[in-house]
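*Asks:* Pasted the sequence and its predicted model underneath.
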Amino acid sequence: MNSADLLADAFERVREEVQAAVDGLSEDELAVRLDSGANSIAWLVWHLTRVQDDHIADAAGTEQLWTSEGWAERFGLPFPPDATGYGHRSKDVAAVRADADLLAGYYDAVHENTLAFVRGLRDADLDRIVDDRWTPAVTLGVRLVSVIADDLEHAGQAAFIRGAIRRR
């Protein structure tokens, strides 16, 4: 197994968790917040997908699917097109409402775009600096592992909320 295969496998695991988190839930269930300061499944899945879309597009030098494929219009959220959820407050979290098909559709599109990108990588590509605003500078490999870790953390939070909703 090479690095590209390993990254593709990790992103496949994210996809499985995202799909399991939203599958069969209503829009109202996806918007449930366990308390007034908590995130909803809809917000978590939207956010992790936005971050993945943003970071992969930046690394690949392409436009985000959010804007290039009309996902921003389909979601119709009250945020600027470049919003990914960083810095969102409680009212912003509450504004993210979407059905399971829309959330899964956007994630699947970003996932396929991600796989196309990572499957074309060579091991040496992972050392390329993609963000020099940090010390040390962030390499492509570090950025991709960061996206995977963040995605899995948020997918796990969504799974927890799903479990709480289903036990009610």
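*Replies:* Sure thing, it's come through. In this text the structure is predicted, and so the values were computed from the model without any measurement. Numbering: from 1, shown residues only.
*Asks:* Please make it C-alpha for all contacts and neighbour counts, starting now.
*Replies:* Noted.
*Asks:* Do a quick rundown of the helices in this protein.
*Replies:* Along the chain, the segments classed as helices by DSSP state H run 3-22, 27-30, 41-60, 65-68, 71-75, 90-95, 100-118, 140-167.
*Asks:* export those helices to JSON lines and tack on distance to Ile129 and mean neighbour count?
*Replies:* JSON lines is the format used below for the helices of the chain (distance: least, Cα to Cα, whole Å; neighbours: other Cα atoms under 10 Å):
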{"stretch": "helix 3-22", "distance to Ile129": "17", "mean neighbour count": "19"}
{"stretch": "helix 27-30", "distance to Ile129": "37", "mean neighbour count": "19"}
{"stretch": "helix 41-60", "distance to Ile129": "9", "mean neighbour count": "22"}
{"stretch": "helix 65-68", "distance to Ile129": "23", "mean neighbour count": "15"}
{"stretch": "helix 71-75", "distance to Ile129": "29", "mean neighbour count": "15"}
{"stretch": "helix 90-95", "distance to Ile129": "32", "mean neighbour count": "16"}
{"stretch": "helix 100-118", "distance to Ile129": "16", "mean neighbour count": "19"}
{"stretch": "helix 140-167", "distance to Ile129": "6", "mean neighbour count": "18"}
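*Asks:* Below is structure B, check it against A:
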Amino acid sequence: MSAMVPIVVMGVAGCGKSTIGELLARRLGLEYAEADVFHPPANVAKMAGGRPLDDEDRLPWLAAIGDHLRYRAGTGVVVSCSALKRSYRDRLRAAAPRAWFVHLVLDEATAARRVSSRPGHFMPASLVASQFAALEPLDGEAGVVVDATETPERIGASVLAALPPTGEGAVVPA
């Protein structure tokens, strides 16, 4: 589908952004981009040291993801990105105005449990609370809100059923 909207799979650490992003990209025949690879080394070191990123830390990361979305906007792409705040999503939409968000929601205890069970990832479970503190859910933005405790197959089906072909549309609760 050449007019596919750029899709951003968002949410706190441990919600399944990578799993769902890869699944959607595979089902839609699109490129998948993992947001973690866009982090500058200083951001990775800060998080690995147990310190949460602030807005200033995230600016170059969001700019790189926005550039990737803009570059792939004509052919479609699925990107995972926490996109925790509306202002972050506004930056991504400034680069790719048709960006469509998949907000994977779950409770803090489940997110912390999932993060602590990820082998070899730089983000410690101690930072999950800071992500929930920063999180601003979708509010009238183009996208869908999905329960991240469902199976990947069910999440994928919900997202695909809600995905607008033109990039238009408001938040769709799954």
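*Replies:* Received it, and whenever you're ready, just let me know what you need. Bear in mind that the values here come from a model prediction, so they are computed numbers and not experimental data.
*Asks:* Got a TM-score for the pair?
*Replies:* Here the TM-score for the pair of chains, by TM-score structural alignment, normalised by the length of structure 1, is 0.30; 91 aligned residues with a Cα RMSD of 5.6 Å.
*Asks:* quick revisit: could you export the helices of structure 1 as a markdown table, including distance to Val130 of structure 1?
*Replies:* Output for the helices of structure 1, formatted as a markdown table (distance: least, Cα to Cα, whole Å):
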| stretch | distance to Val130 of structure 1 |
| --- | --- |
| helix 3-22 | 17 |
| helix 27-30 | 34 |
| helix 41-60 | 6 |
| helix 65-68 | 19 |
| helix 71-75 | 25 |
| helix 90-95 | 29 |
| helix 100-118 | 15 |
| helix 140-167 | 6 |
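*Asks:* Compute the number of surrounding residues for Gly143 of structure 2.
*Replies:* Around Gly143 of structure 2 there are 27 other residues, counting by other Cα atoms under 10 Å.
*Asks:* That one contacts Ser158, doesn't it?
*Replies:* No. If you go by Cα atoms under 8 Å, Gly143 of structure 2 and Ser158 don't touch, sitting 11.6 Å apart.
*Asks:* quick one: contacts for Val22 of structure 1?
*Replies:* Val22 of structure 1 makes contact with Leu30, Ile41, Ala100, Leu103, Ala104, Arg162, according to Cα atoms under 8 Å, 6 or more residues apart in numbering.
*Asks:* Which one of those residues is nearest to Arg74 of structure 1?
*Replies:* Checking these against Arg74 of structure 1 with Cα to Cα, the nearest one is Leu103 at 10.3 Å.
*Asks:* and the gap between the closest one and Phe160 of structure 1?
*Replies:* Separation of Leu103 of structure 1 from Phe160 of structure 1 (Cα to Cα, to the nearest Å) stands at 17 Å.
*Asks:* swap in Leu115 of structure 1?
*Replies:* Here the criterion is Cα to Cα. By it, Leu115 of structure 1 lies 27 Å from Phe160 of structure 1.
*Asks:* what helices or strands is the top helix by length along structure 2 leaning on?
*Replies:* Using DSSP H, we find that the single longest helix of structure 2 is helix 55-72. Secondary-structure packing of helix 55-72 of structure 2 (3 or more Cα pairs under 8 Å, 6 or more residues apart in numbering; DSSP states H and E): strand 77-80, helix 86-95.
*Asks:* Output those in CSV, with distance to Ala45 of structure 2 and mean neighbour count appended to each entry.
*Replies:* As requested, the helices and strands packed on helix 55-72 of structure 2 are exported to CSV (distance: least, Cα to Cα, whole Å; neighbours: other Cα under 10 Å):
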stretch, distance to Ala45 of structure 2, mean neighbour count
strand 77-80, 20, 28
helix 86-95, 21, 18
